[in-house]
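Asks: Below: sequence and its predicted model.
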Amino acid sequence: MLAEIGQFALILAFLVAAAQAVLPMVGAIRGDSALMNFGRTTAQLQAALLALAFAILMASFARADFSVALVAQHSALDQPLAYRLAATWGNHEGSMLLWVLILALFGAGIAAFGDNLRASLQARTLSIQAMITTAFLAFSIFTSNPFARLDPAPLDGSELNPLLQDPGLVFHPPLLYLGYVGFSVTFSFAVAALLEGRADAAWARWMRPWVLAAWVPLTLGIALGSFWAYYELGWGGWWFWDPVENASLMPWLLGTALLHSAIVTEKRQALAGWTILLAILAFSLSLIGTFLVRSGILTSVHAFAVDPERGVFILGMIGVATGGALALFALRAPMLRSGALFSGVSREAGLTLNNLFLMAVTSVVFFGTFYPVVMEAFDQKVSVGPPYYNMVFAPLSVPLLILVTVGPMLAWKRDSLSTLAPKLKWVGLATLASFVAAGFLLGWSEVGAAFGFALALWLIAGGVMALAKRWRGAAGFNVRLVRTTPPAVLGMALAHAGLGVLVAGISAMSALSAERILVMRPGQTVEVGAIAVKFLSLAEVQGANYRAMQAQFEVTRGGRVRTLVSERRIYPNSRNQTTEAGIDAGFLGNSYIAIGDQQQGPAGDGLVVRSYWHPLVGWIWFGGLMMALGGAASLADRRYRIGAATKLPPVPKAGPVAATVPAE
């Protein structure tokens, strides 16, 4: 009976979403306040119904109700409760229900926190948001029903993929979905602005918090996913340019561009059309990521479904949503104008150039991801891997990272190189000194690593200098200016510094890491970079729902000795195998050991052992965390809670989109 209640709640949510998709839009066109307010009520009702449906599905997993087909297919009695609960979204149907729940929660957020929005803009935004929710609910109900019954019910279920039986499953997918789905709000705001005929500073101010609300969890989700793959898959790397990894990176790159473009639109009423286009494309790439995971066209450890019919359904949604929005943009774009002018040396120009480089690197990732897919349709197998990205992505990233520090030092509207140079003097000198020092310490054969460390310092020092510039008054350092610094400024400095920390970690991993893969026997020792690895023992152990071959190693680094354990696990229920790496994490780097299969040879039985020294690898994830915290600090800025002024000029009935330029 419980599953039927969940199914009924899902159907009711679909009907409510369909009504919300139509009636508020009609109210906005007619100026009917009752119909516009109807959208706020239905948004909250829709969220409540979907929360009920999701809670029922989670309860079914917790109770091990194997009469629900989804529960029987993805959980078992001997599976720990935490992973039975997380299995709610560790599959296609459950993850889609989580997707639409987050869609509805964002819609309810627009309704609850949009009191300072124009009623017509809020109504149109809620209507478009409901159109997206209606489409995904139809997908869930008609192709991916999470509450389908199984008769007769089995006594036990099939085990969740062992790779997913990890704490990462609890946090990684929900964070990614918050990011993906969060861009639906910016998409809805963009299309509503095109329909309403106004894309001004107030609109950008209203939209910017929602950009941050998507960007922060997406940043955390990508960082956590990288860390999860690092310790769980046993491959010894932090990023593999997997197509589904790229699917999360692409909307993040465009979301970063959107965040900076919205600042220009808010501050100077410039780039309004570009901001709208980025909002459309960022969500479109989120939909494309959904298509990659669920269409069956890719084989990946991240893929959920292998059903082409589901892929066609999602492809149709992408076509309607993206095609319709871009067609509307094409009709309105010629009328978008802005009276805000700026010189070639200004903060606006710096942020615009920043956007162009972000678009370029996104295009590189997009091409590398989809070229093999397209060629496979013509029966040609093509592999695009790290060599391509190292050759194309990295060179485009360097000028982008340089601009990150230059941009905040520029003045709005007009600046000059002669006034910019003194602001960057000390940062530039420190960067040059760090490059020379790194070259001597590492050896000039590692000039790439030296340049990477110098670039990292450039970013970190740039974040510090941005704060110092604000805190320095006419008479020097001013404590009052420190106390009154807006959280958004602190967040910007923290995010840019976090990017520098991440670059330092990537540079060290790319140029200075070491690895040895060989057959070892107990008692044998091998040198790997800065560490020495001694194979101590090998034994079989029994876990809660697996058995494992467990190897112990003694790792010595600079006189520091640690014992690491690596396992090769076998799950009898599903016959799957996983590798659990032994990791000794430190500030300067990680010792990493993963074992493979046993080997027989003339010298006796041995074990394949992959030993790695990963310098500064933890800085990659700590840098990502710093960036996310910077975004969260910006989101906490009181100016966004207050919102933009509501006294605005009337909406023009025809002609160019209004663009009110704020007074200087």
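Replies: Right, received. Where do you want to start?
Asks: Please make it C-alpha for all contacts and neighbour counts, starting now.
Replies: Noted.
Asks: could you say what helices and strands whatever helix or strand residue 262 lives in packs with?
Replies: Under the criterion of DSSP states H and E, residue 262 resides in helix 243-268. Applying 3 or more Cα pairs under 8 Å, 6 or more residues apart in numbering; DSSP states H and E, we find helix 243-268 packed against helix 167-196, helix 201-232, helix 272-294, helix 347-377.
Asks: Find the nearest non-adjacent residue to residue 130, please.
Replies: Excluding the flanking residues, the one nearest residue 130 by Cα to Cα, 6 or more residues apart in numbering is residue 21, at 4.8 Å.
Asks: my read is that neighbour is in a helix, agree?
Replies: Yes: assignment of residue 21 by DSSP: H, G, I helix; E, B strand; the rest coil places it within a helix.
Asks: how near is it to residue 431?
Replies: Counting by Cα to Cα, to the nearest Å, the gap from residue 21 to residue 431 is 54 Å.
Asks: the more surrounded of those two?
Replies: residue 21 (26 against 21; other Cα atoms under 10 Å).
Asks: how close does the more buried one sit to residue 559?
Replies: On the measure of Cα to Cα, residue 21 and residue 559 end up 66 Å apart.
Asks: Surely residue 570 forms part of a strand?
Replies: Yes: assessed by three-state DSSP, residue 570 belongs to a strand.
Asks: which residues does it contact?
Replies: 546, 547, 548, 576, 577, 578 (Cα atoms under 8 Å, 6 or more residues apart in numbering).
Asks: Return the subset of the residues you listed lying in strands.
Replies: 547, 548, 576, 577, 578 (DSSP state E).
Asks: How about the contacts made by the nearest residue to residue 128 once chain neighbours are set aside?
Replies: Once flanking residues are discounted, residue 128 sits nearest to residue 188: 5.5 Å by Cα to Cα, 6+ apart. Going by Cα under 8 Å, 6+ apart, residue 188 touches 124, 125, 126, 128, 129.
Asks: go with 6 Å
Replies: Applying Cα atoms under 6 Å, 6 or more residues apart in numbering to residue 188 gives the contacts 125, 128, 129.
Asks: quick one: which of those residues sit in helices?
Replies: The helices, defined by DSSP state H, take in 125, 128, 129 from those.
Asks: Next one for the comparison:
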Amino acid sequence: MLKPIGPRDARLYNEVMITELGHFALILAFLVACVQAVVPLIGAHKRWPGWMAVAEPAATAQFLLTAFSFGALTHAFVTSDFSLRLVVLNSHSLKPMLYKVSGVWGNHEGSMLLWVLILTLFGAMAAWFGGNLPPSLRARVLAVQSAISVAFFAFILFTSNPFLRLAVPPFDGEDLNPLLQDPGLAFHPPFLYLGYVGLSMAFSFAVAALIEGRVDAAWARWVRPWTLAAWVFLTIGIGLGSWWAYYELGWGGFWFWDPVENASFMPWLIAAALLHSAIVVEKREALKSWTILLAIMAFGFSLIGTFIVRSGVITSVHAFANDPERGVFILMILAVFMGGALILYAARASVMEAKGVFGLVSRESALVLNNILLAVSAFVVFIGTIWPLVAEIAFDRKLSVGAPFFNMAFTPFMVLLGLVLPVGAMMPWKRGSIARTAKPLIPVFVLALALAGLAWAMQSGRSLLGPVGLFLGSWLVFGAAVDLWSRTGRAGAGRLRRMTRLPRADWGKAVAHGGLGITMLGIASMMAWEAEDIRVVQLGESYEVSGYTLVLDQVAQVEGPNYFATRGTVSLSKDGRPIAKLFPEKRNYPVARMPTTEAAIDGRFLRDIYVVIGDPQADGGWAVRTYFKPLANWIWGGAILMALGGALSLSDRRYRVAAGARKAKVAGVPAE
């Protein structure tokens, strides 16, 4: 007689079935991707409409199957299905729900599944919203995008399968890395991957255009929204990662020039260059070959970043994996796609002949200079990141390239970019005059110079970093405002009204450029004028930092949902006036057997007071580290403004593309 199935057995059976269906859906998505990568290409070559039409439903099916697979893995984490090896290694039944969900992508296998989910999402969106593309180009774009999917599906299924099971499931899991149990890190990877993978669309458009032999203004209009969306997501992702490093790691810095940080920064720089280069193709039918090359290299740097993070060849606290087999597989993907695209680029050089002619002093030339500075900056970061590996392989030497090299080699290019950006943004197309363009910017230049001089006088002869940063930041912010104001036409009572009617692309450009200036100002101020205090403090003892008084009131042991912590209570005041209570913590996660530092920050508009509590001392005191950080929040405020500016421009571009590239017009004002 068969034993009836109880509720617990039924639940376990359902969990197993959902997980197995997720695995099957992933395999099926791989097969669909193989079909989509081949059939539409043949159809476009033979001009067979039926074969080309396969691309659109295949792209949708590929996304839906991958989404189901990702949902099945998420369900396993949420329900703590410890029969799944990945859940055991990266979750725990006592972990808060937010981190159970973020644990899905807080590891190598799950993050790769998220990567492929986003890859198929972009392909499906190109199918859904690409109705205005020529059928043959759309088929080729979707086929190239699917070829990338094939490579990464194979990578997951053959080297990084997230659905591997354990014969004997344990009672509980080993928990997620405590450093990743934070809201900033919960949302950082998805935004970063949206940026990384979004650049695959620019790559697919570039390769499809080379195959088709068509690189023109219409192509630039199609590729710009995808690139802009990827750049916006990358900006948000990098900003979230920097913010997390600032408040979570306890060392008080926002950027360490870590290889993984550089891995996201290089594509961001190249994507910014690609955006500006595509403008020239769209407006003037020039810089075609350079724009195609940037589209290829932008995604290439994304793949290089994937290799750095997941191969283990370069040590980083952020690395996901340390497996040479996976590194070799990613290297093969990089070689196939970059090598194939560059060979095709060389073979199709004739289709990228420039038609527009422009003078040495023109907006085109300014954008070329912008491109050179951004590309060289990315190359400098690449050399500094990869050089330790080259030195070890070629010269058998262990080298470390740190912040001093990057600050010295990278900063001059950013300073030069900041200097030329306001003038270049206002330069007319085809030919112009520096004197005429710079005339309305003279008051802004004088004001920025005066602010820098004031800062130099007030800081009593310290380094030039602070005054230079203040000058560049002010120059960029005020220059962006003058650029926007100049687009309202001649002087008159209606200028403010006309400003509100400017195209969103104009507003987006001004906001993004201003955001860059604010970020530069925040970085320079923090690096030049911060103050650090490290001491042993007794309970009840007060001490001074940059005019602020801090008192260590008490230290207590507290318990969190899955950790124990030593929590300090610090009173912050100035001139006898209480300001805030700060609660720095030193946490210990017993399951993961790993401590973390939780800084306490009193953040204000013009400064942060940053407190970290350390270990108890033999005399009964506690080690306390305190920082005064001027304009710290301006770094991430500027990043938010850059992303907002990109989003404003993106909304305008989508409107124009959807409407057949209609030009938004303002009386007497040319659209950007």
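Replies: On my side now, so go ahead. Everything numeric in this text was worked out from a predicted model, so none of it was measured.
Asks: Now rank the contacts of residue 570 of the first structure by neighbours and give me the top one.
Replies: Neighbour max across the contacts of residue 570 of the first structure (other Cα under 10 Å) = residue 548, 20 neighbours.
Asks: Quick check: the aligned residue for that residue in the second structure?
Replies: Under the alignment (TM-score structural alignment), residue 548 of the first structure maps onto residue 565 of the second structure.
Asks: Could I get the contacting residues of its match?
Replies: By Cα under 6 Å, 6+ apart, the neighbours of residue 565 of the second structure are 557, 558, 586, 587.
Asks: Mind doing that once more with 7 Å?
Replies: By Cα atoms under 7 Å, 6 or more residues apart in numbering, the contact set of residue 565 of the second structure is 557, 558, 559, 585, 586, 587, 588.
Asks: Which one of those residues sits in the busiest neighbourhood?
Replies: Going by other Cα under 10 Å, residue 585 tops the contacts of residue 565 of the second structure with 26 neighbours.
Asks: quick one: whatever residue of the first structure lines up with that one and residue 164 of the first structure, what's the gap?
Replies: Matched by TM-score structural alignment, residue 585 of the second structure corresponds to residue 567 in the first structure. Using Cα to Cα, residue 567 of the first structure is found at 16 Å from residue 164 of the first structure.
Asks: What ranges does the stretch 551-664 of the first structure have for its helices?
Replies: 617-635, 638-642 (DSSP state H, counting those that start in this stretch).
Asks: Out of those, indicate the one that is most buried.
Replies: A comparison of the helices of the stretch 551-664 of the first structure by mean neighbour count, using mean count of other Cα atoms under 10 Å, puts helix 617-635 on top with a mean of 23.
Asks: Helices of the stretch 401-550 of the second structure, residue ranges please.
Replies: 403-426, 434-438, 442-458, 465-486, 495-500, 504-529.
Asks: Of those, which is nearest residue 49 of the second structure?
Replies: Comparison of these against residue 49 of the second structure by Cα to Cα identifies helix 504-529 as nearest, at 36.0 Å.
Asks: Just tell me the aligned range of that closest one in the first structure.
Replies: With TM-score structural alignment as the criterion, helix 504-529 of the second structure aligns to 487-512.
Asks: List the contacts of residue 38 of the first structure.
Replies: residue 24.
Asks: Which position in the second structure pairs with it?
Replies: Match for residue 38 of the first structure (TM-score structural alignment): residue 54.
Asks: distance of that match from residue 91 of the second structure?
Replies: Distance from residue 54 of the second structure to residue 91 of the second structure, by Cα to Cα: 40 Å.
Asks: Same question for residue 650 of the second structure.
Replies: The spacing between residue 650 of the second structure and residue 91 of the second structure, counted by Cα to Cα, is 38 Å.
Asks: repeat for residue 548 of the second structure
Replies: Distance of residue 548 of the second structure to residue 91 of the second structure, given as Cα to Cα: 42 Å.
Asks: quick one, which of these two is more surrounded?
Replies: residue 91 (29 against 16).
Asks: what's the neighbour count on the equivalent of residue 430 of the first structure over in the second structure?
Replies: Aligned counterpart of residue 430 of the first structure in the second structure: residue 447 (TM-score structural alignment). The number of residues packed near residue 447 of the second structure is 16, by other Cα under 10 Å.
Asks: in the stretch 1-150 of the second structure, which spans are strands?
Replies: With DSSP state E, counting those that start in this stretch as the criterion, the stretch 1-150 of the second structure has no strands.
Asks: which ones are touching residue 384 of the second structure?
Replies: Counting by Cα under 7 Å, 6+ apart, residue 384 of the second structure touches residue 401.
Asks: Over in the first structure, tell me which residue corresponds to it.
Replies: Aligned partner of residue 384 of the second structure by TM-score structural alignment: residue 368.
Asks: cool, residue 554 of the second structure as well?
Replies: Using TM-score structural alignment to pair residues, one finds that residue 554 of the second structure aligns to residue 537 in the first structure.
Asks: Relative to the second structure, what is the average displacement of the helix or strand encompassing that match?
Replies: If you go by DSSP H and E, residue 537 of the first structure is part of strand 531-542. Strand 531-542 of the first structure differs from its equivalent in the second structure by a mean of 1.9 Å after superposition (mean Cα distance after the TM-score superposition for the first structure).
Asks: Residue 566 of the first structure reaches residue 553, doesn't it?
Replies: No: under the contact definition of Cα atoms under 7 Å, residue 566 of the first structure does not touch residue 553, with a separation of 8.2 Å.
Asks: quick one on the thing from earlier: trace the residue nearest to residue 130 of the first structure over to the second structure, please.
Replies: Aligned partner of residue 21 of the first structure by TM-score structural alignment: residue 37.
Asks: same deal with residue 462 of the first structure?
Replies: Aligned by TM-score structural alignment, residue 462 of the first structure pairs with residue 479 of the second structure.
Asks: Quick check: chain neighbours aside, which residue is closest to that match?
Replies: Spatial nearest neighbour of residue 479 of the second structure, excluding adjacent residues (Cα to Cα, 6+ apart): residue 422 at 5.2 Å.
Asks: need the contact list for that neighbour.
Replies: 476, 479, 480.
Asks: what sits against the last one?
Replies: Looking back up the chat, that one is residue 480 of the second structure. Per Cα under 7 Å, 6+ apart, neighbours of residue 480 of the second structure: 422, 510, 513, 514.
Asks: Quick check: it vs residue 509 of the second structure, distance?
Replies: Taking Cα to Cα, one finds residue 480 of the second structure at 8 Å from residue 509 of the second structure.
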